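**Q** sharing a sequence plus its predicted fold:
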Amino acid sequence: MDDDPWEPPSVLLAVDLVILTLRGSRLHVLLVERGIEPFHGALALPGGFLRDHGEGLETAARRELAEEAGLVDVPHLEPLGVYGEPGRDPRGRVVSVAYLAIAPRLPEPVAGTDAAGARWEPVSDVVELAFDHLQILTDGVERARAKLEHSSLATAFCGETFTISELQQVYEAVWGVQLDLRNFYRKVQKAQGFIVADGPTRRTQNGRPARLFRAGPVHVLYPPMVRSAQS
């Protein structure tokens, strides 16, 4: 029988953030260039360790977001997942709680603390990140795509009034697919309360009139905008 007293394992707790927005017609993620080891000079998601036992997880996430990228007005952060595989961080056993935010019209980041740089990067251009951040990003993008299936989030990326084509462009950017306009319109119309007609038509770039809509009263779409039926 082992009589040695039990000691708690040495585990560090961290937070990582997947911050997504649309810039132009592409889905972008906020990345920082690491200014310290490990992975000095590599791109990574913003994040870091909790300061002490009195700091909450979301408080730490918002602090790191402000310190590393200068973003202080990011809206609702939602828990994305917990990542704790052995070897994910060469500094020791590190468990990270990841958060996700998907928001329109986010400003340019400003690097600070241990970040040598910060920028918005098209998600489709990201092929390598430090630690296991590529997996965390992949999970965050999939969550964002699912949210567009089941919620009215896409309308937040449009103007106060918008055309069906403009709404479609949001779905195409986040889902990473091209959609058939007629099929997309039918699906939108079936989701009761998703959008409502608003005012006169608008001339599009090709000179044709397009009907205007605005966000409807519902936040949960039924039936959902299922990707497999759209692509």
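**A** Looks like it arrived, so ask away.

**Q** drop to CA atoms for contacts and neighbour counts, all remaining ones
**A** OK.

**Q** and the longest helix for the chain?
**A** helix 133-150 (DSSP state H).

**Q** for that one, which positions count as buried?
**A** Buried positions in helix 133-150, judged by neighbour count with 16 or more other CA atoms under 10 Å: 133-134, 136-137, 139-141, 144-150.

**Q** what residues does that helix touch?
**A** Helix 133-150 is contacted from outside by 18, 44-45, 80, 98, 100, 102, 127-128, 153-154, 171, 174-175, 220-222, 224-227, using CA atoms under 8 Å, 6 or more residues apart in numbering.

**Q** the residues you listed in strands, which ones?
**A** Under the assignment DSSP state E, these contribute 18, 44, 80, 98, 100, 102 to strands.

**Q** starting at the chain centroid, how far to stretch 115-125?
**A** Remark: stretch 115-125 is offset 13 Å from the chain centroid, using CA atoms, centre = their mean, to the nearest Å.

**Q** ok, second structure coming up, stack it against the first:
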Amino acid sequence: MTLSSSSRSEPSIRVAVSTVIVALRRHPDTGAPALWMPLVRRVAEPFEGLWALPGGWVQPDEGLEASAAARLRETTNVQPRYLEQLYAFGDVDRSPNRVVSIVYWALVHQDEASSVPEDWNVRWFLADEHPPLAFDHDRIVEYALWRLRNKMSYSRIAQAFLGDRFTLAELRGVYEAVLGRALDPANFRRQVEKTDAILPTDETTSGDRHRPARLYRSNPDLAYADNGPLQQGKKPKNR
């Protein structure tokens, strides 16, 4: 017997957004820059009490990026300057109810990270040492960190972690934290100065025991990453 279209049971699929927020903060043991991310404790089933990525439902009147930005403001108070769509996760068994998650990542510098309220249900964790997460968020975080480490070799994405002015040592610290290995300072300087990704300023550091270091800024004509033809005509989110 063939069911008519009116009697056939149609699957119900909901669309959500989640965001992997990554910031550079000091490691509690070594003091060196390390990757951290804020997580949100779930207050309802499924997975009540477990930590998860910040996110929520896409509202009917919102675009995907607008929805991701709105859910970030609501859950963590973060308003990042760098927000990029990462991937779509839609395995049938990833949630008790069929949910497709459009995942973004937000790379934030220290000033933006300081807006996250740390309390009983929002907390910062080392990106590589976080507790087990709800749903398939462990897999999402693993993928996000893999993508970030790969992008370091062909984009200017490292600068998204820094403020308006930074030293070459601070920029090198970003690369070392993301890649998980030390870099030769002289070779790093030569490689960076060959590019047009950063521009020297007439300013130097002051107020510390070390010799003043020149400050650099991001090239305002270049975006942190080339996101393809859909981004053409948009102004870079750089400073």
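**A** Great, that's in hand. Since the structure is predicted, the reported quantities are computational estimates derived from the model, not experimental observations.

**Q** what TM-score do we get after superposing?
**A** TM-score for the superposed chains, counting by TM-score structural alignment, normalised by the length of the first structure: 0.77, backed by 214 aligned residues with a CA RMSD of 2.9 Å.

**Q** thinking again about what came up before, which of the ones in strands among the contacts of helix 133-150 of the first structure lies closest to A215 of the first structure?
**A** I102 (17.3 Å; CA to CA).

**Q** any idea how far the closest one is from V188 of the first structure?
**A** 21 Å (CA to CA, to the nearest Å).

**Q** which one of the two has more residues nearby?
**A** I102 (27 against 21; other CA atoms under 10 Å).

**Q** what about the spatially closest residue to that one that is not a sequence neighbour, how many neighbours?
**A** The spatial neighbour of I102 of the first structure that comes closest, neighbours along the chain excluded (CA to CA, 6 or more residues apart in numbering), is L20 at 4.8 Å. If you count neighbours by other CA under 10 Å, L20 of the first structure ends up with 25.

**Q** and L20 of the first structure, what's its match in the second structure?
**A** Taking TM-score structural alignment, L20 of the first structure has V22 as its aligned residue in the second structure.

**Q** residue closest to the middle of the second structure?
**A** Among the residues of the second structure, the one closest to the centroid is A106, at 2.9 Å (CA atoms, centre = their mean).

**Q** how about that one, what's its match in the first structure?
**A** Under TM-score structural alignment, A106 of the second structure pairs with A101 in the first structure.

**Q** my read is that its match contacts H76, right?
**A** Yes - between A101 of the first structure and H76 there is a contact at 6.4 Å, judged by CA atoms under 8 Å.

**Q** identify the residues contacting the host helix or strand of the match of L20 of the first structure?
**A** For V22 of the second structure, the element it lies in under DSSP states H and E is strand 14-26. In this structure, residues lying in contact with strand 14-26 of the second structure by CA under 8 Å, 6+ apart are 32-38, 53-58, 64, 67-68, 71-72, 98-110, 113, 127, 141, 144, 161, 174, 177.

**Q** what of stretch 94-107 of the first structure?
**A** 11-23, 57, 61, 71, 74-86, 88, 136, 140, 144, 156-157.

**Q** buried ones among those residues?
**A** 13-23, 57, 61, 71, 74, 77, 80, 83-84, 88, 136, 140, 144, 157.

**Q** measure P33 of the second structure to W105 of the second structure for me?
**A** P33 of the second structure is 19 Å from W105 of the second structure, where distance means CA to CA.

**Q** these two - which one has more neighbours?
**A** Using other CA under 10 Å as the criterion, P33 of the second structure and W105 rank with W105 on top: 22 against 19.

**Q** which non-adjacent residue is nearest the more buried one?
**A** V20 (4.6 Å).

**Q** also P212 of the second structure?
**A** P212 of the second structure sits nearest to T205 (CA to CA, 6+ apart), 5.0 Å away.

**Q** wait, that neighbour sits on R214?
**A** Yes - using CA under 8 Å, T205 of the second structure is in contact with R214, at 6.6 Å.

**Q** the two: which has the busier surroundings?
**A** R214 (17 against 14).

**Q** residue contacts, the more buried one?
**A** 167-168, 200-205.

**Q** any idea how far it is from L53 of the second structure?
**A** R214 of the second structure is 38 Å from L53 of the second structure, by CA to CA.

**Q** counterpart of E170 of the second structure in the first structure?
**A** Under TM-score structural alignment, E170 of the second structure pairs with E166 in the first structure.

**Q** what separation do you get for that match and E172 of the first structure?
**A** 10 Å.

**Q** cool, V188 of the first structure as well?
**A** Distance from V188 of the first structure to E172 of the first structure, by CA to CA: 14 Å.

**Q** again with A103 of the first structure
**A** 16 Å.

**Q** again, but for Y99 of the first structure
**A** The value you get for Y99 of the first structure to E172 of the first structure, if CA to CA is used, is 24 Å.

**Q** which of those two has more neighbours?
**A** Y99 (24 against 18).

**Q** for the first structure, what spans make up the helices?
**A** 57-69, 133-150, 164-175, 181-190, 227-230.

**Q** pull out the buried positions in the last one.
**A** For helix 227-230 of the first structure, burial by neighbour count (16+ other CA under 10 Å) applies to Q230.

**Q** what comes into contact with it?
**A** 149, 175, 179-180, 183-184.

**Q** from the chain's centre, how far out does it sit?
**A** With CA atoms, centre = their mean, you get 21 Å for helix 227-230 of the first structure.

**Q** what's the neighbour count on S152 of the first structure?
**A** Per other CA under 10 Å, the neighbour tally for S152 of the first structure reads 22.

**Q** mind checking what it lines up with in the second structure?
**A** S152 of the first structure maps onto R156 in the second structure, by TM-score structural alignment.

**Q** ok, its match to Y224 of the second structure distance?
**A** 5 Å.

**Q** with L72 of the second structure instead?
**A** 21 Å.

**Q** next one: Y175 of the second structure
**A** Distance from Y175 of the second structure to Y224 of the second structure, by CA to CA: 14 Å.

**Q** same deal with P131 of the second structure?
**A** Counting by CA to CA, the gap from P131 of the second structure to Y224 of the second structure is 30 Å.
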